[in-house]
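> Sequence and predicted structure, then a few things I'm wondering about:
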Amino acid sequence: MPDARDATPYDALLLLSFGGPEGPDDVIPFLENVTRGRGIPKERLKEVGEHYFLFGGVSPINDQNRALLDALRKDFADHGLDLPVYWGNRNWAPYLTDTLRDMVADGRRRVLVLATSAYASYSGCRQYRENLAESLAALEAEGLEPPRVDKLRHYFNHPGFLEPMIEGVLASLADLPEDVRDGAHLAFSTHSIPNASADTSGPVEEHGEGGAYVGQHLEVSRLIAEAVRERTGVDHPWQLVYQSRSGAPHIPWLEPDICDHLEERHEAAVPAVVIAPIGFVSDHMEVLYDLDTEAKAKAEELGLPMRRSATVGADPRFAAGIRDLVLERAAVERGQEVTPCALGALGADHNLCPVGCCPARAPKPAAAGVDSPYA
C-alpha cells in the first residue's frame, strides 16, 4: 500500500452484523425482527427459539462482534491507522439506524462498511445494502444529512480470512485419533439458501447453476484442501455441504444437508470427518446448534469420529486482513493504482455491486452499489 496509515477519504469503519439475543426475554422479539413481513406464525418462532433457550437465550454472535471490534481497534492502533470503528446490527441492539445516527452526531461523513458475511448472495450482501439504504432514509426523514457509505468487497479469498480456517482444519485433523486421521474427509459447510437465490447470486454474468454463492464457496473449499495437502502431505477428499435450511419443504434449497452427508460418509466406510464452517465468520447460533449439537449427535449416533474446526472470529490475522482491505479501498477511492490481495483463480471481487447483482425478491433501494440512491 502507498501509505499504511492513510484511510482517507474515509473517516470511520462500520462493522455491520446480523445481531442476536442476549437473554431469554430477547429471543422471540429478535426472531420477530428477523422474520418481519414473512408471515411466519408465532408458534413456529417459539420452535426456533428453543435452539436459543438451549444456550440460555444468548447467541454468541454479539460477544464475537465485541471481540472483533477489540481486535480491529488494536490492529489499527498498532499500525498507526487512525480510523474509529463502530458497530451496528440488522436485527438487534445496537441497531444499525441508531449507530448511523451516532456517527452523524460524531461528524462522520464517509463511512466504509464491513459486513460479517464473506460471500455474494441476497441475504449475505444485498440485504445488508438494503438495510443501509433504509437506515439512511430514516436519517433523512429526521432532517439529518446521511453519510456516504461504501462496502468492503467480498473477502472470501483474502488470506486474512483463509489462513485462520486452514489452521483450524489442521488443528482438527491433529485432534483426531491417529488411526483415522489420514483417511478423514473434509466437509466444508455453509448456510443453505434457496436454489433460486443461489442461481442469481453475484453479477448477472455469473448467474446460473449455483451462481457466485456456490462458486465462491467451492473456491474456498479447494484452497483450504490444497493448503492442507501441502502442509500435511495427505490429500483429504472434500465436499461442500449445507446447513440451517429454514424454508418451505416444496422449495428447493442447496443440498446435501450436513447430517445427510455424515450418513453418506458413514455408509461409504469413511473413518472420520472434519467439518469446517467456511460460510460463517463467527460461532453464532447456527454453528452451535446445527453443527455442535445436531451434527455432533448424528456423528455420535453413527459412531463416526468427527471434529468441527474453528470459525475465523476475532483472529488477529483476520483483523489485519480487514486493515489491508480498508487501505486498498481507500487507495482506490483516491485514484491510486492498487494490486488487490486475493488468493486462487477468482481474483478480487468488485468494489461496487453492479445492477442485477443478487437481486431482491421485490425491488428495494440498496446503498453501496452502482445504483445506490446515496452515492
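Received the coordinates, thanks.
> From now on I want contacts and neighbour counts done on CA atoms only, so please keep to that.
Fine.
> does Ala118 sit in a helix, a strand or a coil?
Secondary structure, DSSP: H, G, I helix; E, B strand; the rest coil: Ala118 is coil.
> gap between it and Tyr242?
16 Å (CA to CA, to the nearest Å).
> Ok, Ala299 next?
Counting by CA to CA - Ala299 and Tyr242 are separated by 16 Å.
> Comparison target below:
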Amino acid sequence: MARTAEALLWLSFGGPERPEDVMPFLENVTRGRGVPRERLDAVAGHYMHFGGVSPINALNRDMIAAVEEELVAAGLTLPVYFGNRNWHPMVEDAVAQMSADGIGSALVFPTSPWGGYSGCRQYHEDILRARSAVGPNAPELMKVRQYFDHPLLVEAFADAIRAAREQLPAGCRRRARLVFTAHSVPVAADAAAGPPADGGGLYSRQVAETARLCSAAAGFTDYDLVWQSRSGPAQVPWLEPDIVDHLDDIAAHGAAAVIVCPVGFVSDHLEVVWDLDNEAADKAAALGMQFVRAATPGADRRFAKLVVELIAEQLNEAIPRRLGDVPGYGCTWNGAACAPACCAAPPRSGAGT
C-alpha cells in the first residue's frame, strides 16, 4: 500500500439511545424509500420494548475498547474514531473531528463483513459523503476488505455454536438442528451484489460460505441456512425462507431442538435480540421445540484481534488470512466502488427497515 494510515475509523449502522430518538432515527434510515408510517410504528415498537434504546452503539463502544487494547498490544499507535451511517455519532462528525485533529489518512473498519449494497457499497458511499461534507481537508480513507471468511471470525462462531449446544438438555443435544440466519435482502439486490463479471449473488454466496465453514469447524455435518428481518412489501421477493417459517418446517419433520446461529451479525443488535430472542424463541416454544441461540462474535476477544489483523494487512503488508473460496472485495480508497456497477444500489421505493 502506497499510503499510510494515522488512525482507524470504526464505521457502523447506528441506532437510537433515547426513546425520543427512535422515530427520527427510523425516518432517517428509510428516507426516500416509501416506507408506510404503520411499518415505522411497528418497528418503533420493537425499540420501545427495550426502553427506546438500541444496543448497537454500546456494543460498538465495547468492541472499540477491545480493539484499542489489541492495537496497543500489537505496538500500533492508532487512535480510533467512531462514526455511524444513520444516527449519532454520525460519520460526517467523526471525519470532521479527524480533520481537526490533523489526521491525514485512516483505515475504515465497517461492522459488516459482507459484499452487496448495504453490506459494502453503502459504506463506500458513507465515506464519500463524509469526506465531501468535510471538504478539501478531509483525511484520505480506505475501507478494509470483506472479512466473512477470516479464520478468527469462523473460530468465534464455531465456539459459540458448541457453547449453545451445551445449553440444551443432554438428551437432545445430538439431535439438535443447526440453523444459520442472516439479514434478508431483496432478491434483486442480491442478484446485483458483486462485480457484474462475477455473476451476482455475492452476498448470499458469502453468507453460505461462512455458514459452511462455521458448521464444519463446530463439528456439524448438516445444517440449514435461512434468513430473517425482511421488511419490504409482500410483492417484492426477498431471500427466503424466513427463520420463523423454517421453524414450522423442521418441527414438522420431527426436530425437537434447534441451535440458531446469527452468522450474518457481528453483535447482538436489535435484529438479533428481537427477531431471534423474542419472535423465533416464542415460535419454537409454541411448537414445543427446545431453542438456543449462539452468541455473536463481537464480544469475543478474537474479533478485536481480527480487526487488528486487517489493519496489519495494510500497514505491514501482511498476507491476508482467508478460509473460503468465495471471492471477497471491498478494499478501496475514498469511497471508490470496487468495480463499475459493483453492488448497484437497489430501487429506493418500497424498501423497508
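Yep, it's here. Fair warning: this is a prediction, and the values are worked out from it, not measured in the lab.
> So Gly32 of the second structure sits against Pro347, correct?
No. If you go by CA atoms under 8 Å, Gly32 of the second structure and Pro347 don't touch, sitting 10.0 Å apart.
> quick one, what contacts whatever residue of the second structure lines up with Asn65 of the first structure?
Matched across to the second structure, Asn65 of the first structure falls on Asn60, judged by TM-score structural alignment. Taking CA atoms under 8 Å, 6 or more residues apart in numbering, we find Asn60 of the second structure in contact with Ser12.
> Please identify which helix or strand holds Asn60 of the second structure.
helix 56-73 (DSSP states H and E).
> Now that helix on the first structure. Mean distance?
By mean CA distance after the TM-score superposition for the first structure, the fitted helix 56-73 of the second structure averages 0.6 Å away from its aligned residues in the first structure.
> Tell me the first helix or strand C-terminal of that helix.
Next along from helix 56-73 of the second structure, by DSSP H and E: strand 80-84.
> residue range for that following strand in the first structure?
Using TM-score structural alignment, strand 80-84 of the second structure pairs with 85-89 in the first structure.
> average offset between that stretch and the second structure?
Mean for stretch 85-89 of the first structure is 0.4 Å (mean CA distance after the TM-score superposition for the first structure).
> If we ignore the residues flanking it in sequence, what's nearest the alignment partner in the second structure of Tyr122 of the first structure?
Matched to the second structure by TM-score structural alignment, Tyr122 of the first structure sits across from Tyr117. Closest residue to Tyr117 of the second structure apart from its sequence neighbours, by CA to CA, 6 or more residues apart in numbering: Cys343 at 4.9 Å.
> In space, what's closest to the spatially most central residue of the first structure - neighbours in sequence excluded?
When CA atoms, centre = their mean is applied to the first structure, the residue found nearest the centroid is Ser117 (2.4 Å). Nearest residue to Ser117 of the first structure, sequence neighbours excluded (CA to CA, 6+ apart): Gly124, at 5.5 Å.
> Same question for Cys341 of the first structure.
His158 is the one closest to Cys341 of the first structure (CA to CA, 6+ apart), at 6.3 Å.
> Tell me the residue in the second structure aligned with the one you found.
Using TM-score structural alignment, His158 of the first structure sits opposite His150 in the second structure.
> how many neighbours does its match have?
Residues within reach of His150 of the second structure, counting by other CA atoms under 10 Å, total 21.
> Relative to Ala272 of the first structure, how far out is the residue lying farthest from the centre of the first structure?
Distance from the C-alpha centroid of the first structure, by CA atoms, centre = their mean, peaks at Asp179 (34.3 Å). Between Asp179 of the first structure and Ala272 of the first structure the computed distance is 10 Å (CA to CA).
> picking up where we left off before, so between Ala299 and Tyr242 of the first structure, which is more surrounded?
Neighbour count, other CA under 10 Å: between Ala299 of the first structure and Tyr242, Tyr242 has more, with 24 against 19.
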